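Chemist: Got a sequence here, can you model it:
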Amino acid sequence: MNQHPFQQKTFLLLLTLVTVGFGAILWQFHGAIFWGMVLAILFAPLHRKMLLNMPGRENLAALCTLTVCLVIVILPMTLITVSLVQEANAIYERLKSGQINIGAYVQQVVAALPAWAINLLERLNLTTLAQVQQKLSSVASQASQMIATQAVSIGQNTLEFIVGFGIMLYLLFFLLRDGRSLALRIGQATPLDNEHKKQLVSKFTTVIRATVKGNIVVAASQGALGGMIFWILGIQGPVLWGVLMAFLSLLPAVGAGLIWVPVAIYFLATGAVWQGVVLTLFGVFVIGLVDNILRPVLVGKDTKMPDYVVLISTLGGMAIFGLTGFVIGPVIAALFIACWDIAVSAPSQGQTPPAA
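Modeler: Below is the predicted model of the structure:
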């Protein structure tokens, strides 16, 4: 505080430069760092219970919490990913060999459509099998090219993924062990009022817990239920379709219906009436109600954000940050609202005398 103004400005410039430089170094592994922080926040209550049962043994408590995290979260995700890759590869091979003929399936649906729907398809040149196959072959070639590109990309980024995964686990251990003291030091270094810091930290942790628990629980529930009904009805690749439904359920206003509705339509159009009716009823009254019941309970009450803000922030976050954006987007939106609430309330608070 007693430094010369020039020295203060020089130090602030140096502080800004080294902070930006350190952020640039960490940016390459921002996903691993972010998910390490998220898992540390989610499993912090469990770690506190571990510490109560293991007083003075911080390393052992953090290691036990990390082990529980591996068993509950990471191991199941690994097994699902392996099954997903196997089923996706099997379906791709059937498509490539012609065992699965999408053109024939579409033609069966077209033949069962009413006259007005066929007239609409005639305007789009989609009524003959040759035309359908021609358009689908174009789509399939583009999809095959995309799959091949992604496969090469995954092979090239295997080492990067392993390194990032190791960084996440390593960081998670230390965040569990030293998270409270680290948060205290960051809070002391942040030039904000104590009440404002508490408000922002509370909003940050609340939104992360609500978003991750709510979205992941809803997505996992819808994906599991969708995969189960597909398996019961004998549809190939139930794990693949279940994972796709779980992924789509992360997107507000889209949902798992983008997968099961076309399948139900195909069943009804091709004469498999009971399969179509069962899938439709299950999709509407079971898969659909999971989202309507669980999401408001797990997300809405904690975040206290309007639905349209959650929708826009989730889609925008995923557009910028990828899959991780379904958490980052709502968190940024919540902090934006909290900061503006502080900014708006600060002048009125300044007019009142300070509390004793």
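Chemist: Only C-alpha atoms from now on, for both contacts and neighbour counts.
Modeler: Fine.
Chemist: so V310 is in which element?
Modeler: helix 307-321 (DSSP states H and E).
Chemist: Quick one: list the elements packing against whichever helix or strand comes after that helix.
Modeler: Using DSSP H and E, the helix or strand that follows helix 307-321 towards the C-terminus is helix 325-350. Using 3 or more Cα pairs under 8 Å, 6 or more residues apart in numbering; DSSP states H and E as the contact criterion, the elements in contact with helix 325-350 are helix 194-232, helix 307-321.
Chemist: Here is the second sequence; please produce its structure so I can put it next to the first one:
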Amino acid sequence: MKLNFLNVSLAIILLLCAVVIAPFWKSISWGIVLAIIFTPLKVYMQKFIKNDLLSSLIVLVLMVVLILLPFVFLITIYSSQINSIVDFTKKAILEYANFNLPFLGSIKQYTVNLNTQIIDFLTKNALSVFSYTYKTVTDLVFALFVAFYLIKDKDRFLAYIASFINDKQTFEKLKDTIRLSLKATLIGGVIVALIQGFLCALGFFIVGIGGFFIWTAFGAIASFVPVVGTALLWAPASIYFLLTGSYLKGIFLLVWGGVFVGSVDNYMRPLLIGSYMRIHPLLLFFSIMGGIVFFGLIGIFIGPIIISLADAVLSVYKKEKIS
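Modeler: Sure, this is the predicted structure:
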């Protein structure tokens, strides 16, 4: 009776804990990812700085700098190359508005009042934009908060988790699997994003669209968008060229984006990650896609980790069954 009561109480308490923590699961997940990535840096720093709190704080500052650095870089590039993009956009709008097509007859009216429409849109949606920005910032702060304490108290957290697992060898294997999977996904993701951004900008450069570096940055960011990816950039440009009569440029961008840029994500990411992990590239591909669909952007990491853990647990189970 006592055992049954204890089991029921434990189940209820764990369920309530899950309900309390659920609103912050994304921040916690990103915090765990950041902690695993930056823990080796803390281990290295402790060779010179023995104080645990101080070394953890320095790592936290470096995390903030490394997270903000891409945004500063993007803003710098944006301010230096925005004129070429604005000129191309204005030209596209004006030419688009002059098409002699029946279903585009009202485009002129919209483009004349474009500034007013943008201001009205921003005014009406200012609260939504502010709410989204506020949520993103708070999620980032919570993630950094989680990462800091996981880095600082790593040994305590690992010892607590290990206390529930009798087989220490299995625990070490699962821990190494998560670390290696995350490392592989991060390296694969960053390399693929940079390659896709570069190829997208190169395609734009070939057809005469300026702003090479800013398109590289936008392409790298767009590569992380679930399902569509860099098509957010090259598809509208291709449609514009096709509608304005530049068929060669339009078809080139369509083929370049769909075949070359798209194949990098479909084939290179699984191959790069698979070089670190003993999982078939096809299974890895579906784990990444499924992770993104189910969990959002964090699914890029969660998907491969789940598949890697499943593979590790099954191998342990098979080993025990044989023995």
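Chemist: Quick check: TM-score for this pair?
Modeler: TM-score of the superposed chains, computed with TM-score structural alignment, normalised by the length of structure 2, equals 0.73; 312 aligned residues with a Cα RMSD of 4.6 Å.
Chemist: start and end residues in structure 2 for the helix holding V310 of structure 1, please.
Modeler: Alignment of helix 307-321 of structure 1 against structure 2: residues 281-295, by TM-score structural alignment.
Chemist: quick one: what's aligned to M168 of structure 1 in structure 2?
Modeler: In structure 2, M168 of structure 1 lands on A143 (TM-score structural alignment).
Chemist: Over to G36 of structure 1?
Modeler: In structure 2, G36 of structure 1 lands on G31 (TM-score structural alignment).
Chemist: Could you count how many residues lie near that match?
Modeler: For G31 of structure 2, the count of nearby residues is 25 (other Cα atoms under 10 Å).
Chemist: rewinding a little: ok, now which ones touch the match of M168 of structure 1?
Modeler: S27, I28, S29, W30, G31, I32, L34 (Cα atoms under 8 Å, 6 or more residues apart in numbering).
Chemist: other SSEs contacting the helix or strand harbouring the second one?
Modeler: Meaning I28 of structure 2. In this assignment (DSSP H and E), I28 of structure 2 forms part of helix 25-45. Contact partners of helix 25-45 of structure 2 among helices and strands, from 3+ Cα pairs under 8 Å, 6+ apart: helix 52-97, helix 126-152, helix 168-206.
Chemist: residues contacting C200 of structure 2?
Modeler: W215, T216, G219, T230, L233, W234, G257, V261.
Chemist: separation between F247 of structure 1 and A224 of structure 1?
Modeler: Separation of F247 of structure 1 from A224 of structure 1 (Cα to Cα, to the nearest Å): 11 Å.
Chemist: buried stuff in stretch 34-50 of structure 1?
Modeler: Across stretch 34-50 of structure 1, burial judged by 16 or more other Cα atoms under 10 Å covers 34-44, 46-48, 50.
Chemist: just stretch 103-123 of structure 1 next, same as before
Modeler: Here stretch 103-123 of structure 1 shows G103, V106, Q107, Q108, V109, V110, I118 as buried, counting by 16+ other Cα under 10 Å.
Chemist: any idea which element M277 of structure 2 lies in?
Modeler: Using DSSP H and E, no helix or strand contains M277 of structure 2.
Chemist: just to revisit the earlier point, columns distance to Q188 of structure 1 on top of the helices and strands packed on helix 325-350 of structure 1, output as JSON lines?
Modeler: Shown next, in JSON lines, are those (distance: least, Cα to Cα, whole Å):
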{"stretch": "helix 194-232", "distance to Q188 of structure 1": "9"}
{"stretch": "helix 307-321", "distance to Q188 of structure 1": "29"}
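Chemist: tell me the most buried of these?
Modeler: Comparing those by mean neighbour count (mean count of other Cα atoms under 10 Å), helix 194-232 ranks first with a mean of 19.
Chemist: List of residues touching the following helix or strand past that helix?
Modeler: For helix 194-232 of structure 1, the following helix or strand on the C-terminal side (DSSP H and E) is helix 238-249. Helix 238-249 of structure 1 has contacts (Cα under 8 Å, 6+ apart) with 80, 83-84, 87-88, 218-228, 230-231, 254-259.
Chemist: for stretch 147-161 of structure 2, same thing?
Modeler: With Cα under 8 Å, 6+ apart, stretch 147-161 of structure 2 has contacts from 31-36, 38-39, 42, 52-53, 56-57, 60.
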